[in-house]
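>>> Sequence and computational prediction follow.
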Amino acid sequence: MCEMASKFTKTEKRRSGVQPLNPACNLQIIKAVKEYEYVQEGDIMIGGVMASHFYMANVIFPPYKSNRFLCNSPNQQAYRYLVDFRYAIEQTNKDPARLPNLTLGYHIYDSCGDPRKAVRSVLQILSGTREPVPNYSCVGKRNIAGFIGDLTSETTVPIAQILTLYGYSQISYGATDPSLRDRVAFPYFFRTVQSDEANYFAISKLLRHFGWTWVGIITSDDISGEREHHSLAKYLSREGICIEFTIKICTNEEHTKKLNQYEIIIQESSTSVIILSGTVSTMFVIELPVTLNNVLQEKTLILSSNWGNNDIVVGYAVEIFNYSLVFVPRYHYDLGTPEMSRFLEDLHPSKFLDDELIEDIFMMFHLCLSKDQNKNELYKYIYINTLRNCTGQERITDIYHFRGETNSPRVHLAVNIMSQALHEMLFIKESIQYPYKYQLHCYLKKHQYSPQTGPTFLFDEHGEYISGLRIYNYIISAEGYLNKMLFGEFSPWAPPDQQLNVTSSLIQWKTNNNEIPRAQCSDNCPPGYRKAPKPGAQSCCYDCVPCSEGEISNTTDSESCIRCPDMEWPNEKMIQCIARNEEFLSYSDNVVSAIFSFISVLFFLITEVILGFFITYRDRPIVRANNRSLSFLLLVSIKLSFLSVFLFLGRPVDITCMLRIITFGITFSIAVSSLLAKTIMVCVAFKATKPGSSWRKWLGVKLSNSVVLFCSSIQIIICMTWLAISPPFQELDIHTSPGTIIIQCNEGSAIGFYSVIGYMGLLAAVSFVLAFLARSLPDSFNEAKYITFSMLLFCSVWITMIPAYLSTKGKNTVCVEIFAILTSSAGLLASIFLPKCYIILLRPDMNTKSYLHYNNNV
């Protein structure tokens, strides 16, 4: 017996592509090892390079000083693709409308997933011989139309490079390398799958849907893993997703030293989501439970469609992949027909004596003895299971990964597309002048497939067959297999906001209470906050800071806050812009307005009563003294001053802004002018009492009326000039008080405003000086001392009002103005008329000509 078990284990095959065997076993191995080749001649041939084994060993045979390719571990799922190929050819030949009067044949080799074997297989098909002869065909007029294959990018890329040189069209059913999108380098290449670019775009959208912005990546330590990592990082970055760590799995000595380090990295990571990328191989998957089993069972894995189409590979680590999320291409193409079921039922070694691969599969998965004793011996030393005589009732459909529901129709689709393109090229278009292998790709570009429902499918400008993606949840079944539970779809042809359709409630998670795993470096910033980057950290790691004054954020994890429009302000939570509060001295909302209104009306009524008294007692000496017409004019102006308060209340508009300033400016000027005229009349009357005085001619109403008219006219001119040049207007102040619009009056011209106030002050000052000088002059009823006091009060109020006016804003400014008007008006009323009212009402004995003359003589 050959001592081979210790020499040819899986571990040894992983570490070396060339394996020396015991010389005593070499003869048996040479007899047992054969190339897996399938040939069916036809008028038109389709070449096929299809990986039906997991890997290939290059076995050295010392006595012969030669080495042989040994395809090892048949892949039941990959064999299904080979079956689909042959079934599609059979269906095409049965269709009289597809290629009438012509038969379609095939020549298929197994690449065993090795680029060297794949290149050799292509050359063998082109040469037509066991030993390939480049650039030469040994089968004469054999018409090779194109090629189907291969499953992986590692084997497909070198095949495409060779077929491009010869001008043959090629349709791959599994290669996802983005470099194959280059139509200059690969003009004849097509594939029924989409590249990694499309897969990672869909993954990035799924991560963003669940709010996962902080993920880890485990990839293979090879060129494919490096390329896919670069592509994945690009799409993750576009969605604002950061990579916390990247682990590259390989099988060399250096990797063995890093195992503990990898385990610590994953264990200490804060993310619960890890993306698996890189080369899909059993060795890669087997390495995961060996090195990272404990830590990965707590993480949710995300798998691209490369992994989703390889259930048998994923099945080597069911515990790790349990509850993972996986993408699988969706084809609107059904293979579940009765004809297909019958075809599969007939697949048995007893009916296909020349099919070495199906015999190997029955040996591997049904443990059936082969009729070839050498093969039985070889199996005995490679695998640990004991073979037995089978009953003949075993079916290939009993094998889990061979069942229809675990496979996609992409190979059948590839053959069908090529046969349709051949039909169009040979029987619909004009006659072909050149070898049609150079023209077939033009018809492949135009191929369209339109299912009864859904969009039309075709190859895009990069030679990729546009298909959707279904998203599944891996769940371990009672039999120990990973079942796929559908929970979502990705439709690249849909509008951007409708491409991803996920029902989260259907997903089973690894977390307690079936909660969605957390994969964030920082907690989400709620609305009202924005993200502030942390120095030296990735963009996904940030602090949450409240929005600045006047800004909002109404979305979670807002990068920046939005400034509200001028007329709006953030609400309390800073998530919505609302209308600013309007601030003005309102009638309804302010108690101050009610108080001012009451006081104004009260004093107006008091003034009206006093005016009534004066009119009633207009012929009495106390009223006639000091020019009663001026007293009437003064009372009217004071009444108007009290009423002007209402122009300051309520929402200011342009017209009220103009009227309020003009009204109190002119009325006060008339009032002060009246007092000035009274004071002048006192002085003139005193001068006129001297015998022969020339001042007698100034006695009378003309002088007083002239003084009032002249002084008031100057104020009127000032006001009209102000209104003509730069009148007051309504102003909306949004800067003084945050969140508030202060509706106020803008003076328009500060010079005009202070000119009005200044002129009133000038009149008051002149009146004060004259009244002060005439306060002790003898008269029947000398008002000078009362005028002196009233002007002193008036000047004090308005001098005090100026700094208060400048230091306040909004309705407080209006309050200052109203207070000044009421106070100065009430001061004038009280100082000038209350003493006279006292005499009229309470001391009628003093309201006589004799009493006034007696006082004057005294």
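Noted; the coordinates are in hand.

>>> use CA for all of it now, contacts and neighbours both
Will do.

>>> Wasn't H412 part of a strand?
No - going by DSSP: H, G, I helix; E, B strand; the rest coil, the assignment for H412 is helix, not a strand.

>>> tell me the contacts of it?
By CA atoms under 8 Å, 6 or more residues apart in numbering, H412 lies in contact with Y81, D84, F85, Y87, A88.

>>> again, only using 6 Å
By CA atoms under 6 Å, 6 or more residues apart in numbering, H412 lies in contact with D84, F85, A88.

>>> nearest to L506, of those residues?
Distance to L506 across the contacts of H412 (CA to CA) is lowest for D84, with 32.1 Å.

>>> And that closest one, how far from N407?
Separation of D84 from N407 (CA to CA, to the nearest Å): 10 Å.

>>> What about the contacts of H412, which are in helices?
Per DSSP state H, helices hold the following members of the contacts of H412: D84, F85, A88.

>>> can you put those residues in CSV and add distance to I148 and neighbour count?
Below are the ones in helices among the contacts of H412 laid out as CSV (distance: CA to CA, whole Å; neighbours: other CA atoms under 10 Å):
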residue, distance to I148, neighbour count
D84, 12, 24
F85, 9, 24
A88, 12, 20
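
>>> which one of those residues sits closest to I552?
Set against I552, the nearest of these by CA to CA is D84 (58.9 Å).

>>> so what's that closest one up against?
H412.

>>> what's the distance between it and C544?
Noted for D84: a distance of 56 Å to C544, by CA to CA.

>>> Ok, I610 next?
From I610 to C544 the distance is 69 Å (CA to CA).

>>> With G454 instead?
From G454 to C544 the distance is 44 Å (CA to CA).

>>> Kindly report the same for I264.
Computed with CA to CA, the distance linking I264 and C544 is 29 Å.

>>> More neighbours: which of the two?
C544 (19 against 13; other CA atoms under 10 Å).

>>> Identify each buried residue in the strand or helix carrying that one, please.
In the assignment (DSSP states H and E), C544 maps to strand 542-546. By neighbour count on 16 or more other CA atoms under 10 Å, the buried set for strand 542-546 is Y542, C544, P546.

>>> hang on, the second one packs against K531?
The reference is to C544. Yes - C544 is within contact range of K531, at 5.0 Å (criterion: CA atoms under 6 Å).

>>> ok, back up a step: redo the buried residues of strand 542-546 as JSON lines? Include distance to I655.
Formatted as JSON lines, the buried residues of strand 542-546 follow (distance: CA to CA, whole Å):
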{"residue": "Y542", "distance to I655": "54"}
{"residue": "C544", "distance to I655": "49"}
{"residue": "P546", "distance to I655": "42"}
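
>>> mind checking the longest helix of this structure?
Under DSSP H, the chain gives helix 654-688 as its longest helix.

>>> try this one next to it:
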Amino acid sequence: MKKAFPPCELTSLSPAIEYEYYQEGDVIIGGLFSVHLKTSEDDAHGAVYKKITMCKDICVVEYRSLLAFIFAIEEINEDSNLLPNITLGYHIYDTCADPKKSIKYAFIIMSGYQREVPNYSCTGRGDVAGFVGNTGFSTTVVLAQILSLYRFTQTVHVTSRVSSSLSDVVAPGNLESWGEDVQDRTFLDHHLIVPPFCLFDSLPLAEESTHSAVVKLLKHFGWNWVGIITPSDGMRTMEFRELMTSNAICIAFVIIVTDDVEDKLKKTYAVINSTTEAIIICGQFSMEVLEFLIDLTSLDYNATLILNEPWRIILSYGYIKLITPQINCSLFLLFPDQSIPGVKDYMENISPSKRPDDPLLEDIWLQKFGCLSSNELKNNWTRYLYKSHLYNCTGMNMVLGDRYPYRGLSKYYYAYNVVYAMAHALHQLLKDINVPKIYGLKRKLESYIARVHYKDKNGEDIFFNERGEMSSKLQLENWIISKEIDVTGMKINRKVVGRFEDSSDGDMHYHIHLENITWRKDSMPEFRCNKRCLPGYRKIPSHRIHACCYECLPCSEGKVSSVADAENCWECPDEEQPDERNVKCIPKTYDFLSYEKDSLFFIFTVLSVIFSAITLFILGQCIYYWKTPIVKANNRTVTFILLTSILLSFLCVFLFLGRTVDITCMLRQASFGICFSITVSSVLAKTTTVCIAFKAAKPGSPWKKWVSSRVSNLLVLICSSVQVLICVIWLSVSPPYQEYDMDSYPGKILIQCNEGSVIGFYSMLGYMGFLAVVSFVLAFMVRKLPDNFNEAKYITFSMLVFCSVWIATIPAYLSTRGKYIVAMEIFAIQTSCAGILGCIFMPKMYIVLFKPQLNNRRRMLE
């Protein structure tokens, strides 16, 4: 912009009454406020009004926002830490909610003179850094395009009439969706939004934040079937519906209330017969909606209403008495009253005596209090427009707080923080460039404002999110209206039961105290199209058109769902299984021969101890009667080896009991195979000794040289060594190991031994069976040889028992799993060893213990 050109000498010829506030400074912040709500032109009632443009319907709330703006600048100028050596100034106009006035005043502020002079700067001191924008969607968009041409940053108070898509238009960085025309694109980068406000004398309304909070609230409660009642505003309703649909919330009905009584009755019928009792009242406060709700007697005891910030107005105008049955126990999403230190006294004590040159305060005293002003034109215009009688208030000690007490509302809070956001951005900008230069800052200011992040005097974080919106807070209130009457005519208990807060990560954080909410029916209702699918079930689509309406199907076998309304069921890990209700995965039970739980463990242990004791007893008797004929017969050494191997076989059973580990898996089969091979080899040696003895009894028989104990001992050693070699090779190449079988039995994990090399395992068993068969065949051949020392018939019976047991065990072994296969193997070991012990040694023990007279050589030879 250029400086001090002839257009700056022009004077304003406009007959309109203008409301201007100006203070010089090193940096100027422009302000456009809609304190007056509209403009009136009247040329039909005398020359005094002809072609005079006047503003009417002043808004005290907006005026106080303007005062908060001025208060913030004065406070910043007194702060030595923020913008030191820099004085902030302001240039403010009341636009009267008129787009033409807004554009005109924007050019005046940019020109720095009383008349708009495009492309010229007539400021004597201070550069305009940015604008606090007007409240009005159409005005905001037009100003955004104009101010962007001059690279000015505009921070916008968006009205409640504005679609939430405005933030898509003016948020920084959203250029990709626009065309190649630079003028259609560049204005988008220079505008930031604070939570929007109503134009009328009401409280803040941040639609984007409120809609997000409503959706989070519904999802937190688990409600997915709601209705909407709204004034005639289809665009906002459509956007809200899209947001809810994207969050899996279905809308039972949408009622746009109009002035049509017949239509209203139809809509009332629709609500009464609706399937949901959760109703969201969105949009601005509307008398039509209020009357509509009053007529809905069905809401008296059934529905739960969710209302937004504009409906706080019912407290101020006494509407609460009319709508008490409908809104009792309802939920309100409201802005918390956030006070500004020092501003309360500043605003409460505003009076014409303290601000004699304040044109807006003069209008407030004129219109709100009926006090005569010094401007006769205004007096006449007010009398004509409002048909009111004016009084002389001179000398009356009235302040603004007498009729409009300060409530610490968020509207002032955000207007105050807008100035501070610009100040912090300017402070950081001047700090970064590190030169005392204040001109030309407007081109860089926008990026600094977008990144500003500081704590205000209340300790709250102030920042702009990625959509260019200033952080906002909402609180969830539960209004309980008592039948008791107090001085206000109605007793209302407003409980804060939740809070919603924007965060720097772009999400809205919230916390809700469900236990503090009072519901109409004493417990939280469930507003859903159908009941939730319980854990153990999953959702499947139904025939209805709404996605929130579905059916429930039990989880298939082996799968669970642990939450309500699960989309899918999932399988448990291998080591877990579903519980009876398919709700959660529980650990599978481990299956093995446990000493804590299984009676088989106790039985096998007792049997092994008993048989081991019997074997030791027989071994002791054999040692005691070492020199008796019955012990000396058929090789005492082999007898002792046989008894020892039988004892070890009984003791091997303990390697099969309990929970297996790798070392027990390696030892139990090998030890069992070696001990059993020694046992069978000893039996084979005994059988061979009997066979050779009878062969050598014939005169001149060549078998006499083989009649020796060394032959039997050597046979035992050789046959046993073969089994030892097999086991050594088996354990070296592929030894057994512990494994978990999770598939054989549902709900069980079989802890068992994998035998490693199948060839090694069956070679061990096969060799042991081969020795048993050879022993049985030889014993069977010599079973009828006449001799009192002939053990062949006993050996035959023992091998018959041995082979029968193992042959019967094989199919059972192959058809069982888990601990039962181990039980079968233990049974076979104990039974076969007991058969050998009983068949071979019981007859001898009978003679030794009960017929000692038969245990002598003479009686044996008879």
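Good, I have the coordinates. If you're wondering where the values come from, they're calculated on a predicted model, not measured in any experiment.

>>> now the helix or strand that comes right after the longest helix of structure 1 and helix 654-688, what's the angle there?
With elements assigned by DSSP H and E, the helix or strand that comes after helix 654-688 of structure 1 is helix 701-725. Put simply, helix 701-725 of structure 1 runs at 150 degrees to helix 654-688, going by axes from the mean of the first three to the mean of the last three CA atoms, to 10 degrees.

>>> Pull out the buried residues from helix 701-725 of structure 1.
For helix 701-725 of structure 1, by 16+ other CA under 10 Å, it's L703, S704, V707, V708, C711, S712, Q715, I716, I718, C719, W722, L723.

>>> What span of structure 2 is the following helix or strand past it aligned with?
With elements assigned by DSSP H and E, the helix or strand that comes after helix 701-725 of structure 1 is strand 729-733. Strand 729-733 of structure 1 corresponds to residues 737-741 of structure 2 when matched by TM-score structural alignment.

>>> rewinding a little: so where is the longest helix of structure 1 in structure 2?
With TM-score structural alignment as the criterion, helix 654-688 of structure 1 aligns to 662-696.

>>> Tell me roughly how far that stretch lies from structure 1 on average.
For stretch 662-696 of structure 2, the mean deviation from structure 1 after alignment is 2.3 Å (mean CA distance after the TM-score superposition for structure 1).

>>> can you check stretch 639-649 of structure 2 too?
Stretch 639-649 of structure 2, aligned to structure 1 and superposed, deviates on average by 2.0 Å (mean CA distance after the TM-score superposition for structure 1).

>>> Check the gap between I810 of structure 2 and I73 of structure 2 for me.
99 Å.

>>> Who has more neighbours out of those two?
In this view I810 of structure 2 and I73 are compared by other CA under 10 Å, and I73 has more residues nearby, 21 against 13.

>>> For that one, list the residues it contacts.
Per CA under 6 Å, 6+ apart, neighbours of I73 of structure 2: none.

>>> From D79 of structure 2, how far off is it?
10 Å.

>>> Please apply the same query to L334 of structure 2.
From L334 of structure 2 to D79 of structure 2 the distance is 33 Å (CA to CA).

>>> Which one's more surrounded, the two?
Neighbour totals were compared for L334 of structure 2 and D79, and L334 leads with 25 against 11 (other CA under 10 Å).

>>> hang on, isn't that one packed against L307?
No - with contact defined as CA under 6 Å, L334 of structure 2 does not count as touching L307 (8.6 Å).

>>> contact partners of whichever strand or helix holds S755 of structure 1?
In this assignment (DSSP H and E), S755 of structure 1 forms part of helix 750-773. Contacts with helix 750-773 of structure 1, where a contact means CA under 6 Å, 6+ apart, come from S669, L676, T679, W722, A784, T788, M791.

>>> Mind picking the one among those that's closest to K375 of structure 1?
Distances from K375 of structure 1 to the contacts of helix 750-773 of structure 1, taken by CA to CA, are shortest for W722, at 115.2 Å.

>>> Spell out the residue ranges of the helices in the stretch 401-550 of structure 2.
410-433, 442-450 (DSSP state H, counting those that start in this stretch).

>>> right, and those helices - which one's nearest K705 of structure 2?
helix 442-450 (113.8 Å).

>>> Before we go further, Y317 of structure 2 is sitting in a strand, right?
No - if the criterion is three-state DSSP, then Y317 of structure 2 is coil and not within a strand.

>>> can you count the residues close to it?
9.

>>> Now stretch 15-34 of structure 2: buried residues?
Neighbour count says stretch 15-34 of structure 2 has 18-21, 25-34 buried, by 16+ other CA under 10 Å.

>>> should've said stretch 736-754 of structure 1
Buried residues in stretch 736-754 of structure 1 (16+ other CA under 10 Å): G739, T740, I741, I742, I743, Q744, C745, N746, E747, G748, G752, F753.

>>> how much space between I247 of structure 1 and I275 of structure 1?
I247 of structure 1 is 10 Å from I275 of structure 1, where distance means CA to CA.

>>> swap in A594 of structure 1?
Distance of A594 of structure 1 to I275 of structure 1, given as CA to CA: 71 Å.

>>> Just send the contacts of helix 750-773 of structure 1 back as TSV, with distance to T616 of structure 1 too.
Shown next, in TSV, are the contacts of helix 750-773 of structure 1 (distance: CA to CA, whole Å):
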residue	distance to T616 of structure 1
S669	27
L676	25
T679	24
W722	40
A784	24
T788	27
M791	27
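
>>> Can you pick out the most distant pair from those residues?
Going by CA to CA, the pair spanning these furthest: W722 and A784, at 33.5 Å.

>>> list the buried ones in stretch 319-328 of structure 2?
Neighbour counts over stretch 319-328 of structure 2 (16+ other CA under 10 Å) mark I320, I323, T324, P325, Q326, I327, N328 as buried.

>>> can you check stretch 583-595 of structure 1 too?
In stretch 583-595 of structure 1, counting by 16+ other CA under 10 Å, buried: E583, F584, L585, S586, Y587, V592, S593, A594.

>>> For the first one, give me its contacts.
This means E583 of structure 1. So E583 of structure 1 contacts I741, I742, I743 (CA under 6 Å, 6+ apart).

>>> now, among the residues you listed, which is nearest to S600 of structure 1?
Nearest member of the contacts of E583 of structure 1 to S600 of structure 1, counting by CA to CA, is I743, at 22.5 Å.

>>> Go ahead and report the secondary structure state at S641 of structure 1.
Per three-state DSSP, S641 of structure 1 ends up helix.

>>> So it versus I241 of structure 1, what's the distance?
In terms of CA to CA, S641 of structure 1 sits 71 Å off from I241 of structure 1.

>>> T155 of structure 1 against S111, yeah?
No - T155 of structure 1 is beyond contact range of S111, at 7.7 Å (criterion: CA under 6 Å).
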